[in-house]
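1. predicted structure and sequence below. I'll ask about it afterward.
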Amino acid sequence: MAGIVVVFDFDKTIIDVDSDNWVVDGLGATEEFERLLPTMPWNTLMDTMMGELHARGKSLADVAGVLRSAPLDPRVVAAIKACYGLGCDLRILSDANRFFIDTILDHHGLTDYFSEINTNPSAVDAATGRLRIAPYHDFHAGPHGCGLGICPPNMCKGQVLDRIRASAGAAGKRVIYLGDGRGDYCPSLRLGRDDFMMPRRGFPVWELICEDPSLLQAEVHPWADGAEMEETLLRLVGRVLLEERNLPPLDCKLESLPAVAVQDGMPMTLRIKN
C-alpha cells in the first residue's frame, strides 16, 4: 500500500452537481425548497424535503432514479480507479448523505474503491417508508466546537479529517484532499507541509484560499474539471511514490507528464478490481 490517503468531497467534486439540489429539482420540489431555505439549516431542510417528497407520493425508488442520472465525468472515474490501482487509500468526506452517495457510487461500480465514507447518516423510516437524513454532528445536543465560523452546524470537516488522519489506517500517511465548497476550507487549514490541497478553481473553497494563501501549510494544486483533476491528482500521487522510494525524478518534469505516463512510470504493481 502506498503511504497516501486521498480524501474526496462528493458534491461538485466526484459528481459534477450538488446531489441535494439534483434530487429536489429532479422531483419538482424546487419552489418548496427555496421557500424553506431561509428558515432552517441545510441538513434539517433536506430531511424536511424528503418528508415533503414522500407526502407528494415520491418513493425511495424515485429518489434513487434521479440520483443515478447525476453527471459523473469519466475522467473522475478513471482517476479514482488509477489511484486505487496505485495503492492509495481512498475516502469520502461529504456533507451530502449516505443514501445519496451509496446510490451513485453503486450505480457507477465505485463503492469498493473507497475504504470509508464520512457523511450525514440516513435511514428509511420503517413505519412510513420515507428517507430520514440526520446530522453527522448532533448539533441539537451541542455545537461541534469548531471556531472557524464557516463550518455548518451539522458537520465540521476539519474535525473529521483530524479523526481520519489519526486512525490506524491513515496515521503517518500523506494526505491529498479534494473539495470545492466552503466546508472544505476548514480541513485545508489542518493539512500539514507534506500534504496537498486540491481545491476546485473558481469555487468557494478556492476563493477562501486565495484571500490569504499563507494560512495553508499544504501545497495547493487547483483544478477546474475532470480532466484537470485526473492529471493533477495522478501527478501528485506519482510524485509521492517516487519520493517514498527515494528515486530520482524522471528525465522530463513530472509536472508535464500526462496521467498515463505517471501511471506507467510507477515501479509497483497496480491493483485491479474485478
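-> Ah, there it is.

2. could you use CA atoms for every contact and neighbour count after this?
-> Will do.

3. contacts for stretch 60-71?
-> In this structure, residues lying in contact with stretch 60-71 by Cα atoms under 8 Å, 6 or more residues apart in numbering are 15-17, 19, 22-23, 26-27, 100, 103-104, 107, 129-131.

4. from Asp194, how far out is Cys186?
-> 17 Å (Cα to Cα, to the nearest Å).

5. inside helices: which ones of the contacts of stretch 60-71?
-> With helices identified by DSSP state H, the entries of those that belong to them are 19, 22-23, 26, 100, 103-104, 107.

6. can you flag the buried ones in those?
-> 19, 22-23, 26, 100, 103-104 (16 or more other Cα atoms under 10 Å).

7. can you tell me which of the residues you listed is closest to Gly179?
-> Using Cα to Cα, Ser19 is the member of these that sits closest to Gly179, with 14.6 Å.

8. I'd guessed that closest one sits against Phe100; true?
-> Yes. The pair Ser19 / Phe100 is scored as a contact, 7.0 Å apart, by Cα atoms under 8 Å.

9. Ala187 - that's part of a helix, no?
-> Just to correct that, residue 187 is Pro rather than Ala. Yes. Applying DSSP: H, G, I helix; E, B strand; the rest coil, one finds Pro187 inside a helix.

10. what about Met229, neighbour count?
-> 23 (other Cα atoms under 10 Å).

11. what's in contact with the helix or strand where Met46 lies?
-> Under DSSP states H and E, the secondary-structure element containing Met46 is helix 42-55. With Cα under 8 Å, 6+ apart as the contact definition, helix 42-55 has outside contacts at 20, 24, 27, 29, 33, 36-37, 59, 130-135, 154.

12. do stretch 187-201 as well
-> 13, 157-159, 161-162, 174-180, 205-206, 215-225.

13. take this one as well and set it beside the first:
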Amino acid sequence: MAEVVVVVFDFDRTLIDGDSDDWVVKEMGLTQLFRELRSTMPWTSLMNRMMVELHSQGKAAEDIEVCLKRMPLHPRVIESIQAAHRNGCDLRIISDANQFFIETILKQHGLLGCFTEIVTNPAFVDAEGRLNIVPFHDSASTPHGCNLCPPNMCKGLVLKRIQAADSEFRKRRYIYLGDGKGDYCPCLRLGAQDFVVPRKSFPLRNLIYNKQALIKAVIHEWSNGEELAAVLLDIIDRILIDENSRTEVMASPDNGCKTTPVSYP
C-alpha cells in the first residue's frame, strides 16, 4: 500500500542539516576566493569555478570525495529514510546541489539505493581528473521560463513530470520536504491530499505563510533532524491508515463492491 506515497526531499539543509557546497568550500580552504567571486556569477557556475581552483591546487576528485564523506547526517533521518524505503515509498530528491556531492554523501551513509531518482545539477569528472558541475537547465538555450525559480533549475517542472506518471486511476499522494525559495514552486503543485513539510525559520516556510491561500497541501513544520524524521514517519503512517480505510470501504460487502484500486477526485 505504501506505493501510493511519493516522498520528495530537497537535499541541502533538509535531508542533510547543513549545505554540501558550503561544507566543501570551508573544509577545502576556498572561503576567501568564494566570497570574492560570490557576486560575479550564478551559484552553480561559482561552484564549478571552485572545482577549477581545487584542480589547479592539485586536488583530485577523490580528495573532494573524502571531504564529503565527513559530512554528518542525522541518525534519525537515516532511520526514517530506510523505514520509508522498506515500506515501499517512492523516495526522490530534487536538489540544487549536484550529483557528485549528493551521491557521495548518500553512499557514505548507505542510502543511495533507497532513492528512485535524484534530480540535480549534473557533475562529472573529465579526462584531466577535474570535477565539473553544470546547470540542470541551460538558461541560454532552453530557459525554463519560471519566474519563481533560479535560472538553472525549476523544481516545479521536475515535480510536474513526476506527477505526470500518475494516472486517472492511480493518484499517488506526495510529501514534499524542503527549506529554500526554490522549494516554493513545487509546493504550489501539490493537492489537498498531499503534504508540504517546510523547515521552521527558513525561506520556504515564510513564503508559504505569506500566501498560505495558494497552498492546497497540508502543512507540517520541522526544525531539526529529529523532528523531520518524526514528522515524516507520522505522515506516512497517517496516509497508509487512510488508504487502508478507503480500501476496506471499497471492499465492504455492504457496498456490493470488490477490492479495487482507489482513485482520488
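-> Cool, the structure landed. For clarity, every value in this text was computed on a predicted model and none was experimentally measured.

14. care to give me the TM-score?
-> Once superposed, chain against chain, the TM-score is 0.89 (TM-score structural alignment, normalised by the length of structure 2); 244 aligned residues with a Cα RMSD of 1.5 Å.

15. picking that back up, and the contacts of stretch 187-201 of structure 1, which of them are in strands?
-> 174-179, 219-220 (DSSP state E).

16. between those, which has the most around it?
-> Neighbour max across those (other Cα under 10 Å) = Gly179, 31 neighbours.

17. that one and Asp9 touch, don't they?
-> Yes. Counting by Cα under 8 Å, Asp9 is a contact partner of Gly179 of structure 1 at 4.9 Å.

18. and for whichever residue in structure 2 pairs up with Glu244 of structure 1, the neighbour number?
-> Matched by TM-score structural alignment, Glu244 of structure 1 corresponds to Glu243 in structure 2. Using other Cα under 10 Å, Glu243 of structure 2 has 17 neighbouring residues.

19. residue in structure 1 paired with Ile215 of structure 2?
-> Per TM-score structural alignment, Ile215 of structure 2 is aligned with Leu216.

20. how about the secondary structure of Gly58 of structure 2?
-> Under three-state DSSP, Gly58 of structure 2 comes out as coil.

21. what number of residues lie near the aligned residue in structure 2 for Lys157 of structure 1?
-> Under the alignment (TM-score structural alignment), Lys157 of structure 1 maps onto Lys155 of structure 2. When neighbours are counted by other Cα under 10 Å, Lys155 of structure 2 registers 25.

22. sorry, back to before: find the nearest non-adjacent residue to the match of Ile215 of structure 2, please.
-> Closest residue to Leu216 of structure 1 apart from its sequence neighbours, by Cα to Cα, 6 or more residues apart in numbering: Leu189 at 5.3 Å.

23. same thing with Leu131 of structure 1?
-> Val124 (4.5 Å).

24. which residues touch the one you found?
-> Counted by Cα under 8 Å, 6+ apart, Val124 of structure 1 has contacts 130-132.

25. now do the helices in the stretch 101-250 of structure 2.
-> Counting by DSSP state H, counting those that start in this stretch, the stretch 101-250 of structure 2 has these helices, from start to end: 155-163, 184-187, 203-210, 225-251.

26. now, of those helices, which is deepest in the fold?
-> Across those, averaging neighbours per residue (mean count of other Cα atoms under 10 Å) puts helix 184-187 on top, at a mean of 23.

27. average offset between that helix and structure 1?
-> Helix 184-187 of structure 2 differs from its equivalent in structure 1 by a mean of 0.8 Å after superposition (mean Cα distance after the TM-score superposition for structure 1).

28. ditto for stretch 227-240 of structure 2
-> Mean for stretch 227-240 of structure 2 is 0.8 Å (mean Cα distance after the TM-score superposition for structure 1).

29. what's the neighbour count on the residue nearest to Trp206 of structure 1 when sequence neighbours are not counted?
-> For Trp206 of structure 1, ignoring the flanking residues on the chain, the nearest one in space by Cα to Cα, 6+ apart is Pro199 at 5.5 Å. Neighbour count for Pro199 of structure 1, taken as other Cα under 10 Å: 28.

30. Tyr177 of structure 1 -> structure 2?
-> Using TM-score structural alignment, Tyr177 of structure 1 lines up with Tyr176 in structure 2.

31. correct me, but that match touches Val5?
-> No. Using Cα under 8 Å, Tyr176 of structure 2 makes no contact with Val5, being 10.8 Å away.

32. can you pull the buried residues of the host helix or strand of Glu34 of structure 1?
-> In this structure, Glu34 of structure 1 sits in helix 30-36 according to DSSP H and E. Buried residues in helix 30-36 of structure 1, counted by 16+ other Cα under 10 Å: Phe33.
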